[in-house]
Each structure stands twice: as C-alpha cells, then as structure tokens.
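1. sharing a model prediction with you, sequence too.
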Amino acid sequence: MERLQTRGPEIGICNICGLTERLTDDHVPPKGVPLVGQVYLDRLSEALGAQKPTRQARLFQRGVKYRSICAKCNNERLGQALDPTLVQFCKDAKAAITERLYLPSDIRVQQNKLFRSVIGHLLAHGLGTHKAGQFIERKTEYFLKLDQPFPEDLRLYYWVYPYKPQIVGRALARKELIIGTDVVIFSLLKFFPIAWLCSIGDLEGPDAAQVTRVDHLATPNIEDFAHLRINPSYIPAAHWPEAPGGNSVVLHNRLGTIAIPRPPQ
C-alpha cells in the first residue's frame, strides 16, 4: 500500500491560488486550535474499521501539515487574515461547552473570515489538487474573492464535535437509502470542538437534523459580524457523515485522512 504523502515538491502549483511558487507547510487544522499535538495520520477509508492506526499510519509531532500552498496563501491569506478568527472561535466554543455544559451559547464572530479559513484549509489538504473539479473550483473562487458571498450552489454546515480524532475529506459522496433522496457530494473538516462540512446539495437523514447550516450568513463585507450558536445538546454520531449507516452508503477516495492522538507513553 502506498504511503500517505503530505509533502509536495519544493517548487510547485499552489493548491489554492494556482501559481507556481515555493510551497510551504500548512497545518490542517491550523495551529492554535485546542488539542493539536502528536498524532498518527491514516487513510480515512482504511481506519474507519480499525481499532488502532494501520501499518501505513504516520506520526506527526505537532499536528498534521501539508506542503501544498504558497507563502502568500499560507502566511498572508490564511495565517494573518483569516486563521486568528477560526482559532478564537474554537477557543470560545471550547469555553462554552466546558462552562455552560449542555446550555446553548451564542458566539459573536466575523463569519466571512471564519468560513474562508475553513474553506482554505480544506483546499490546502492533499497534494496537487488546485481546481480539481467544479466543487473545488467553486470553493477556490470564494476563498480568493473576499467580496463574494457564499456560492449559491454550495452549502456550509457546522456542529459541536467533542471527539479527539481529526478528520479531513475531499469530495466524498453520501446517499441515504430512502426513495427520493439525492447523492450529496461533500468535503469535511472535523476537529475538537467544531466540525465543518461543505456540500453540493442538502444533507438528509436523521443525523443531518443535528447540524446547523450557516452559508446564508455569509455577506460581501469581510468585516461583518454574526452570531453562531453552540449547542452541545445536538450532536450527530461520532463517525457521521464519513461512515455509512444502516440506511446509507458513503463513497470515499484516497484523499480522506484521520489523525488519531498518540497515546501517552
């Protein structure tokens, strides 16, 4: 089995902007969010049925990183302009979960920066995937054009994720085995304390009722604020939506990954 690759060439095409530049390491999830440390990185499709990391798993000392984007996208667009909003939102969400137990809490946040940070790290995940398909192309255009509202044909969801494994998936497909439901294509970014999902099409099924859709909150002004509710009473199953259930099927590709914290030695 081919080993997981996370380091692109020193000079290559940036996953986000598409320019041929010196590539830099992007942490997925970004540095500063809670509970990022030593992890074993494995393929998601292989690890879902395993009780421990497979033989192909790789150890990362300080979170998973991909050499996949240029310095401008990494340091300026993400690191300086957008990631501080995502990091602070995750810290506020952790505090809300810890301090208020199962009571809902509203967090005031610059939603357009938050959403773009999430999309940016989804785009940075993997190697050599700049605009690899219409789904990724639409997310790329949204990320780079700061005055653009969220694409009308895409959806963005989030929910409380109180688990330690960090999961990233690109262009997975899920089908609920109910007459009339459509196949939903989605990308996924799950790490404590919040999970994010971007999709083509509306989520369906019982677990979908536990998540919150937020793309309608996006506006053309990058500096706008909105309130996002953290509600620990509504949490989907731990392995939803990447794992199939009794009434659903999920199609994976080789780009999906799971990072499992290394046990104390």
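-> That came through, no problem.

2. from here on, contacts and neighbour counts on C-alpha atoms
-> Noted.

3. how close does the residue nearest the centre of the chain get to Tyr158?
-> What sits nearest the mean C-alpha location of the chain, by CA atoms, centre = their mean, is Leu189, with 1.9 Å. Leu189 is 9 Å from Tyr158, where distance means CA to CA, to the nearest Å.

4. overlap in contacts of the two?
-> Common neighbours of Leu189 and Tyr158, using CA atoms under 8 Å, 6 or more residues apart in numbering, are 195-197.

5. return the member of the residues you listed nearest to Gly128.
-> If you rank the shared contacts of Leu189 and Tyr158 by distance to Gly128 using CA to CA, Leu197 comes first, at 21.5 Å.

6. dropping in the other structure now:
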Amino acid sequence: MMKKSRGISRRIDSCRIDEGYCLICGEFSRLTEDHVPPKGAIVLTAVEQKLVTEIYGSNLDPSLKGVKGKRGSTFKTICSNCNNYHLGKNDNEVARLFKDLNHKLLHHIKSANSYSNILSIEVDALKFCRAMVGHVLAATSSKECLKKPLPSPHFDSLRRFVLGDDNAISETHDLYYWYYPFRRHFSARLVGFHNKGHNASLSCLNFFPLAFLITPKNEGIFPVQAKRLELHDKRMYIEVSARNIGFAQFPFCALDGNVFMVLNDDQCITSYPSAKVNL
C-alpha cells in the first residue's frame, strides 16, 4: 500500500499488486493492465488522472496534481485471459466505430452543406457493448482485487455478459449512448443516483466523442438525448448538436433540487491530456 502523497491525487493510493482476483472472471491470477478508454479508440498520450471527487463538488483544491500516465489511463484489475481474449477480441469493434465516428464528425463540422445533426454509424452492437462493459468493470482501484468479488445484483450479470453469455443482461440492464464533445475522460464503475424520488445504480464510460451508460432494466436515469442500444442493433444514430449539452457529462453534471448521487471515490476516475485543454 502506497503512502498518500501530499499535493497529489489520491488516485496514487491505488494498490500496486501483481496478483489478485480478476474483476471480470473472479479468478485469482496474475493481473494485467487494461487501458480505459481502450487503446485503438483514442490516441494514447500522456495524461493526468484524478478521482472525480477531486474535480467535482465543493471545497476543491485547484493546486492538486494529477497522477501521470505515459500512455493513457490504465487499471491493473483483470487477468490476461479476460484482457486479451474477452476484451481484446471485441476491442477492434470499439476502435473501428470510434475511427468511423471521428471521421464523420470531422466531415460534419467542416461541411457547410450538413443538413442533419444526426450521424449514422455502423455497429456490431454485441461486440461493442461486450468490450465497453468489460472496460467499465475494470476501471477501478486495484484494492478491489484483494478480495474475491461478492455476489452483486448490479455486477453479476454484467460479468457473465463479458464472459460470453449473450443473454445475461437481457432482463437486468439497459445500455445508452450519446454525443460527448469533451476531451476529459470519465469512468465510473458504480454511482448511486437519485432523481426526484427515483433511485438507480449507474455505470459509465465517457470519452470523446461518445458517452456509454449502463442502467437497471427499464428503471434507468439518463439524459434526454441518450439513445438505448440494443444488442442486435446494426447502426447507431448520434445527435451531434448542442441540445442538452449541460448534461453530456452525465452523471457528473450540475445537480439541482431533489437530485443527488452517492459513490465510492476509488471507483470514479477522470483523466485528461497533460497539456492544458478546455474542459
């Protein structure tokens, strides 16, 4: 266990261990580093990482330094089999989709003849979702690998889905996506969100130009521009306008009235390029 360093993000307190319980298959094994966001979907550059609670909320320390990552943000929480097989064989679909989406988005921005704000992108939804859910499960502190995962109504079916059960989440979860026009990355393994009397357990992975959200089946809380992604879908339709842009970083957006969330800060991480950017 590393000693907490004064003036630097508590992201550095994450255990650095070589062996532990894989957060996908649950087996005790040597652990490997998973890139979140996945490599191939973004350009791997030097980043700084913080806990979401260190950049979002009250009593923030603007002088707090982020933990540096030379080639993106990584999480040493899953075994090599889950990393290389269950995620690796599906990550190519994430990389292809983001490359296609970025190309179409650039053309849309540059073209004076764009007649619609909706971009249509081909997708193998099963492969795409299996990879994205896997990275959501992996994006947390290595401290969670010190103990065998306990049964969980939120995570159990997600794990089975990543491991190959196509029907594991059909009765338990919904998946949503929307346009995310920011360079800051967010990953949240679990957030409890309360919206005017309704509670939901949420997980997300947001990185330019798309946000991905996991919610309970038919009980989710999500921004109005979000579209549900079905596992049999062949295309995604992404509205790349500024409509409701204040909620594009959901769930880490402005909260008002009877709306609040609870979270374990080790499970909610943000990263951003080391060079100064507009957030």
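-> Received the coordinates, thanks. If you're wondering where the values come from, they're calculated on a predicted model, not measured in any experiment.

7. thinking again about what came up before, correct me, but the residue nearest to the centre of structure 1 touches Trp196?
-> Yes: when contacts are counted by CA atoms under 8 Å, Leu189 of structure 1 is listed as touching Trp196 (5.1 Å).

8. between the two, what contacts are shared?
-> Here Leu189 of structure 1 and Trp196 have Val118 as joint contacts, going by CA under 8 Å, 6+ apart.

9. show the residue spans covered by the helices in the stretch 51-200 of structure 2.
-> Here the stretch 51-200 of structure 2 has its helices, by DSSP state H, counting those that start in this stretch, at 80-81, 88-110, 125-138, 156-162.

10. could the ones you listed be laid out in CSV, adding mean neighbour count?
-> Below are those laid out as CSV (neighbours: other CA atoms under 10 Å):
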stretch, mean neighbour count
helix 80-81, 17
helix 88-110, 17
helix 125-138, 23
helix 156-162, 21
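
11. which residues are in contact with the aligned residue in structure 2 for Gly120 of structure 1?
-> When structure 2 is aligned by TM-score structural alignment, Gly120 of structure 1 is paired with Gly134. Going by CA under 8 Å, 6+ apart, Gly134 of structure 2 touches 24, 87, 159, 162.

12. quick one: map the second one onto structure 1.
-> By that I understand Leu87 of structure 2. Under the alignment (TM-score structural alignment), Leu87 of structure 2 pairs with Leu78 in structure 1.

13. hey, where'd the strands end up in structure 2?
-> Using DSSP state E, the strands of structure 2 run over 19-21, 28-35, 47-51, 67-69, 74-79, 118-122, 173-179, 185-195, 198-207, 210-216, 227-228, 235-239, 259-263, 268-273.

14. Phe98 of structure 2: which of the ones you listed is closest?
-> Comparing the strands of structure 2 by CA to CA, strand 210-216 comes nearest, at 8.3 Å.

15. out of the strands of structure 2, which is the most enclosed?
-> Counting by mean count of other CA atoms under 10 Å, strand 74-79 has the highest mean neighbour count of the strands of structure 2, with a mean of 26.

16. Phe135 of structure 1 contacts Cys198, correct?
-> No: with contact defined as CA under 8 Å, Phe135 of structure 1 does not reach Cys198; the gap is 9.5 Å.

17. just give the closest residue to the aligned partner of Leu23 of structure 1 in structure 2, not the sequence neighbours.
-> Superposed on structure 2 with TM-score structural alignment, Leu23 of structure 1 falls opposite Leu31. In this structure, Leu31 of structure 2 finds its nearest non-sequential neighbour in Cys79, 4.6 Å apart by CA to CA, 6 or more residues apart in numbering.
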